[in-house]
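coordinates only, sequence not included:
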């Protein structure tokens, strides 16, 4: 008769061999118990909206209201200035005239019917000064690139919890500082650089949640994160539109950043990360904490049989010793660069079709929300490979067909949005795929580096959008072709659906071998 050990009021099989962390989550703690559900809500209700707050607020406070680049009376030789009425004029002499003329010529007429006063209009960063707003965007993107590289290192070195607290706190401080530095250009750029630095801070808590849930719930975390970012991006532009005050908008979105650090203090550090560093004492402590919330009490017998691989801090350079994993990582990184190019390029292309930025941003975000819901269901039922291949195929078809449709036609807009829907599905699935294929020991660094390299695709898309070789639809044809190339690349990668997360570089290097061997064994002999 099989022996059982009684723990709390639950019967567990007698431990007879070493257990992996996935074994303990699956057999004893639960793959999606109360703790994992609360962690998911933390990601969806707090982390995701604040990611949207960061990136979208940056865009909204730097909008450029319609204006004329020729200032009124700037070239006039008459020393007459109106007092605001149509028929009256006031005459001045000497220093009074010089002072008033200089003050008047520094003001520009902006049309605030749609776009409210922003940092750009307040500081006159338009026309001959338009470079200042562009530099602010460049600095934000440069900060984002550096942040994606450094934050991953911080997460893998110091832990998911302290890195999350640090990043969201920096976002709150930098956001609020933007208000007081608005009229000091150098300080404004510094604040924008820090906001960009932590713009992708949400990947750290996402990795934390992914490391605690079962394999069948990982897509819920990643797609839920992207879905709620989309919901935020639908609503925030209209909040800004009705507030009509960039300072109030900035205070609202920046002060909210401090909510996440306060909640994160209550979350145990990733047991998977602790164990990957050989810290079994704190790793077991985290597992007991999770089990207690899930209503389970883990015995010492279970935890003492936790498998030890004598892991130590791993240099990311060791990746080059594992050729198979290096090949997978290189391919998925190249795919991410192409996905970023297609997605960001599609946004740039669509931007010229609408004079209402709030409407455009909301429509694009609504498409993203629908795509996030769809990609979660499809990727969990048909696998990551099939989902990416089919979504890339339909992106290719959409962006190829659009070349034969007049740009003034409503069908052009419809096909353009359909193409965005499919590329967003690809983007969402590939966002999760990197976390599934990278080992725990370097997961945050690998995911963050991959995100940072995606900036290459975003930068390239800006140049591609201006290409007009065979018509105005040339950029979309290029994006469609790139999507077709992604199909070929995806066929070279293993399926990750329902597979355990790799812990070490050796695990990652051997990822998918069992499935491949099974396929080859099932092939009939010639």
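Nice, thanks for sending it over. Computed from a predicted model, the values in this text were never measured in an experiment. Numbering: from 1, shown residues only.

Please make it C-alpha for all contacts and neighbour counts, starting now.
Noted.

residues of stretch 371-378 that come out buried?
For stretch 371-378, the neighbour count (16 or more other CA atoms under 10 Å) marks 371-373, 375-376, 378 as buried.

Need these in a markdown table (columns: secondary structure and distance to residue 229).
Below are those laid out as a markdown table (DSSP: H, G, I helix; E, B strand; the rest coil; distance: CA to CA, whole Å):
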| residue | secondary structure | distance to residue 229 |
| --- | --- | --- |
| 371 | helix | 12 |
| 372 | helix | 10 |
| 373 | helix | 12 |
| 375 | helix | 15 |
| 376 | helix | 15 |
| 378 | helix | 20 |
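
closest to residue 247 among the residues you listed?
Using CA to CA, residue 372 is the member of the buried residues of stretch 371-378 that sits closest to residue 247, with 31.5 Å.

Return the residues in contact with the closest one.
Residues in contact with residue 372 (CA atoms under 8 Å, 6 or more residues apart in numbering) are 223-224, 226-227, 424-425, 428.

Taking those together, which two end up most distant?
224 and 424 (13.5 Å).

These two - which one has more neighbours?
It is residue 424, of residue 224 and residue 424, that has more neighbours when counted by other CA atoms under 10 Å, with 27 against 23.

Who are the contact partners of the more buried one?
Residue 424 sits next to 343, 368, 371-372 when contact means CA under 8 Å, 6+ apart.

Please report how far it lies from residue 226.
According to CA to CA, to the nearest Å, residue 424 and residue 226 sit 10 Å apart.

anything in contact with each of these two?
368, 372.

Show me the two of the contacts of residue 424 that sit farthest apart.
343 and 372, at 14.1 Å, using CA to CA across the contacts of residue 424.

Sort out which of the contacts of residue 372 are buried, if you could.
Buried among the contacts of residue 372 (16+ other CA under 10 Å): 223-224, 226-227, 424-425, 428.

Spatially central residue in the protein, please.
The centroid of the chain falls nearest to residue 200 when counting by CA atoms, centre = their mean (5.5 Å).

Take this one as well and set it beside the first:
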């Protein structure tokens, strides 16, 4: 890659790149806020249903109303004048069809979207569907803004995404009804994908190969910091509208990015904007203390011709599943993307189910992100496949074990859930790197794109999984436990990529010994594979 040689000359991770990563990492905190704020704004406080014929009574529920009831009893209507707590709630006159409203406990939350729009009992599914629609916004944003960024550049999409995110995020705080709230959150979800995806790409395209893994982990740390910080902000702001405003309004401060965020020189080169790209390269070299002199521009000029070295054959997503071994590996990786995000957000968005203080649990789950992402830096160098398999197994087993812990032992359930979150977070960090090494160069971007779409599909389904509680209280955790274990088994059928050369073509995947034996003649390399014309190999493998 000629541009990588340019980066080596001007500094692959010098002062210019470090400053760039400051600008890239700051929005990650607010992206975490928007991704996880529904844990608090959509929380369901303890509640009891009032009967229609008791609404005329004056005085309200009174301070003695008891919200400590068993699961499934919160939708039972009761007569407000009957507050004799010596009787079980089920002995009060009740009729689930005569409910005219609900009384909510204000012990933890002053208000949530649930208390404002009565999203409980027969309307409870709306809350989960709203979360799924937000996640669907992430999926739409990934597809839409990915294509727009390839056409118009990473910088303009990041700036647009931050501006729209701030405007619509503030708009959510003033939503007049649940449906407008969901629509605005959908748009916010689209912008989260726009920023998080293109910020990563912009940083990657300016960073030398030796530091790309470390630089990617740095952005994950800031997302984890936002995860932790949200617990403190939500603890201080107990009203959902004020909380939404608190996490969205600071987004307008990113207006100064117009002056400090650079374009991608690699993208400019690919789009034949050579002079602008060379000006940026010259500026980056100067900031890094490695100014270019006249004889260095031959190196930069060689980057202009990189597009001439592309494979003449056009590849598409169909090539991911056209040949046997490529098909097997692609489908397994797509499942790993799906299951990692499914369980990650399944655990992250429903922390109230574990029985401990919701703010403390949020902070603990955020703290777990740090060591989980750090440990992958050490395990990946030993084995990609075993690392992926082990962390999936840890996450799945921990989730499964929670179903055997009684509800009154909430601390033990939270500890197991924390272990599950640790495993899945580490696995999620690995799957991106692993995928980039399994997919060959000619279809790598298509493979990563399809994997990302499968991941977003997992995010859409994650909130819906919790509707299985209507069947069994433990059903969601059974799903979150079994799915990673299946993924761990499937990982055994993937190749080991640590310390191996990256595959460049589909032939390198179908005949793995091609890459490992450079000394052999071209005939010997393919003697154990079907006789084929490399330019049309995909069709012959089908």
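Right, received. Where do you want to start? Since the model is a prediction, treat every value here as computed from it, not as a measurement.

re the thing from before, which of the buried residues of stretch 371-378 of structure 1 sits closest to residue 404 of structure 1?
Closest approach to residue 404 of structure 1 among the buried residues of stretch 371-378 of structure 1 (CA to CA): residue 371, at 25.2 Å.

got the contact list for that closest one?
By CA under 8 Å, 6+ apart, the contact set of residue 371 of structure 1 is 421-422, 424-425.

Pick out whichever of those sits closest to residue 21 of structure 1.
Taking CA to CA as the measure, residue 21 of structure 1 lies nearest residue 425 of the contacts of residue 371 of structure 1, at 30.5 Å.

from what I can see the closest one touches residue 391, true?
Yes. At 6.5 Å, residue 425 of structure 1 and residue 391 qualify as touching, with contact defined as CA atoms under 8 Å.

that older thread, tell me the secondary structure for the residue nearest to the centre of structure 1?
Secondary structure assignment for residue 200 of structure 1 (DSSP: H, G, I helix; E, B strand; the rest coil): coil.

The closest residue to it other than its chain neighbours: what secondary structure?
Of all residues not flanking residue 200 of structure 1 in the chain, residue 148 sits nearest, at 6.5 Å (CA to CA, 6 or more residues apart in numbering). The three-state label given to residue 148 of structure 1 by three-state DSSP is helix.

show me what contacts the closest residue to residue 405 of structure 1 other than its chain neighbours?
Distances taken as CA to CA, 6+ apart place residue 412 nearest to residue 405 of structure 1, at 5.9 Å, with adjacent residues excluded. Residues near residue 412 of structure 1 by CA under 8 Å, 6+ apart: 402, 405-406.

Run through the residues that contact residue 310 of structure 1.
Applying CA under 8 Å, 6+ apart, we find residue 310 of structure 1 in contact with residue 278.

Could you do residue 394 of structure 1 as well?
419, 422.

host element of it?
Using DSSP states H and E, residue 394 of structure 1 sits within helix 384-401.

Residue 103 of structure 2 now?
Using DSSP H and E, residue 103 of structure 2 sits within strand 99-104.

After that strand, heading C-terminal, what element do we hit next?
Sequence-wise, the next helix or strand downstream of strand 99-104 of structure 2 (DSSP H and E) is helix 113-117.

and that following helix, how far from structure 1 on average?
Once fitted to structure 1, helix 113-117 of structure 2 is off its aligned match by 2.5 Å on average (mean CA distance after the TM-score superposition for structure 1).

Give the aligned equivalent of residue 205 of structure 2 in structure 1.
Correspondence of residue 205 of structure 2 to structure 1, assessed by TM-score structural alignment: residue 211.

Quick check: that match touching residue 274?
No. If you go by CA under 8 Å, residue 211 of structure 1 and residue 274 don't touch, sitting 11.1 Å apart.

Tell me how many other residues crowd residue 290 of structure 2.
When counting by other CA under 10 Å, one arrives at 15 neighbours for residue 290 of structure 2.

Spit out the contact partners of the nearest residue to it once chain neighbours are set aside.
Nearest residue to residue 290 of structure 2, sequence neighbours excluded (CA to CA, 6+ apart): residue 10, at 5.6 Å. When contacts are counted by CA under 8 Å, 6+ apart, residue 10 of structure 2 touches 281, 284-285, 288, 290-292.

if I line the two up, what does residue 10 of structure 2 land on in structure 1?
Looks like residue 10 of structure 2 aligns to residue 29 there (TM-score structural alignment).

what's the helix or strand for the alignment partner in structure 2 of residue 197 of structure 1?
In structure 2, the residue matched to residue 197 of structure 1 (TM-score structural alignment) is residue 190. Taking DSSP H and E as the definition, residue 190 of structure 2 sits inside helix 178-206.

residues of that helix that come out buried?
178, 181-206.

can you confirm residue 408 of structure 1 is in a helix?
No. Per three-state DSSP, residue 408 of structure 1 lies outside any helix segment and is coil.

and residue 309 of structure 1, which of the three is it?
Under three-state DSSP, residue 309 of structure 1 falls in the coil class.

Can you give me the separation between it and residue 278 of structure 1?
Distance from residue 309 of structure 1 to residue 278 of structure 1, by CA to CA: 8 Å.

more crowded one of the two?
Each of residue 309 of structure 1 and residue 278 has its neighbours counted (other CA under 10 Å); residue 278 has more, 17 against 12.

for that one, helix, strand, or coil?
Here residue 278 of structure 1 is coil, with the state taken from three-state DSSP.

what sits against it?
Residues counted as contacts of residue 278 of structure 1 (CA under 8 Å, 6+ apart) are 308, 310-312.

what's the neighbour count on residue 340 of structure 1?
Residue 340 of structure 1 is flanked by 25 other residues according to other CA under 10 Å.

That one contacts residue 458, correct?
Yes. Applying CA under 8 Å, one finds residue 340 of structure 1 in contact with residue 458, separated by 5.6 Å.

related to what we said a few turns ago, now which residue in structure 2 aligns to the residue nearest to residue 200 of structure 1?
Correspondence of residue 148 of structure 1 to structure 2, assessed by TM-score structural alignment: residue 142.

so who does that match touch?
Per CA under 8 Å, 6+ apart, neighbours of residue 142 of structure 2: 190, 193-194, 197, 452-453.

Noted, bye for now.
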